[in-house]
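1. Sequence and predicted structure below; questions after.
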Amino acid sequence: MLILRSVALFAAAALFEIGGAWLVWQGIREHRGWIWVGAGVIALGMYGAFATFQPDAHFGRILAAYGGVFVAGSLVWGMVVDGFRPDRWDVVGALVCLLGVAIIMYTPRSA
């Protein structure tokens, strides 16, 4: 149950961070305006808040593991929102990153 909660938190954090960055991109690069940028900044703040709910107490470990989630999540976001089609090496890279997440976060440790 603890792992399921952690995975759900990583997924929510990815949605807020990637979505927030995308909103800022749309606001500035695609000239959609400062409302989009502001919404992006709020979403990025929510990403930071969700990270604090992870069960592990070590910020460095959480952020390092989240990096792998961000890589995979960014490819999924690109596919769903922007019509991007990753090639096999994108997929292999994302899977390697997710393996790293699993090792960092969920490998048993001695106390």
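-> Looks like it arrived, so ask away.
2. From here on, just use CA atoms for contacts and neighbour counts.
-> Fine.
3. biggest helix in the protein by residues?
-> Assignment by DSSP state H gives helix 2-28 as the longest helix of the chain.
4. next up, a second structure to put side by side with the first:
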Amino acid sequence: MSVARSLLLFVLAAVAEIGGAWLIWQGVREHRGTWWIGAGVVALAAYGFVATLQPDAHFGRILAAYGGVFVAGSLAWGMAMDGFRPDRWDVAGALVCLLGVAVIMYAPRT
């Protein structure tokens, strides 16, 4: 398994899922309309397909590891798109989650 390919797929999945959820949020909560909501639905569907491209064959492992990417990616998205400023505990939690990703996905298997 190529770690670089796997990481790229995790990033693409995060952009699709977090971006899709953000678009729906904007459409509903910020009253930007149905086009934003529709774009969010399309992005969320894309996330479902991107996740299947991971080289590992175990659904549970992929989704568990992706959870850590989602946590860190959500904080990053909030910083980039909404001016959110994480505190040290947000950052610490995200780093713990990313450590979990590394252990789950890339630890040597016997």
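-> Yep, that arrived. None of these values were measured; they are calculated from a predicted model.
5. mean per-residue distance, the following helix or strand past the longest helix of structure 1 to structure 2?
-> Going down the chain from helix 2-28 of structure 1, the next helix or strand is helix 34-51, by DSSP states H and E. With mean CA distance after the TM-score superposition for structure 1, helix 34-51 of structure 1 departs from structure 2 by a mean of 0.5 Å once superposed.
6. And helix 34-51 of structure 1, what does it pack against?
-> The helices and strands touching helix 34-51 of structure 1, judged by 3 or more CA pairs under 8 Å, 6 or more residues apart in numbering; DSSP states H and E, are helix 2-28.
7. Is the residue lying closest to S6 of structure 2 once chain neighbours are set aside part of a helix or strand, or is it coil?
-> Nearest residue to S6 of structure 2 in three dimensions, chain neighbours excluded: Q54, at 5.9 Å (CA to CA, 6 or more residues apart in numbering). Three-state call for Q54 of structure 2 (DSSP: H, G, I helix; E, B strand; the rest coil): coil.
8. So Q54 of structure 2 is in contact with R61, correct?
-> No - counting by CA atoms under 8 Å, Q54 of structure 2 does not reach R61; the two are 10.4 Å apart.
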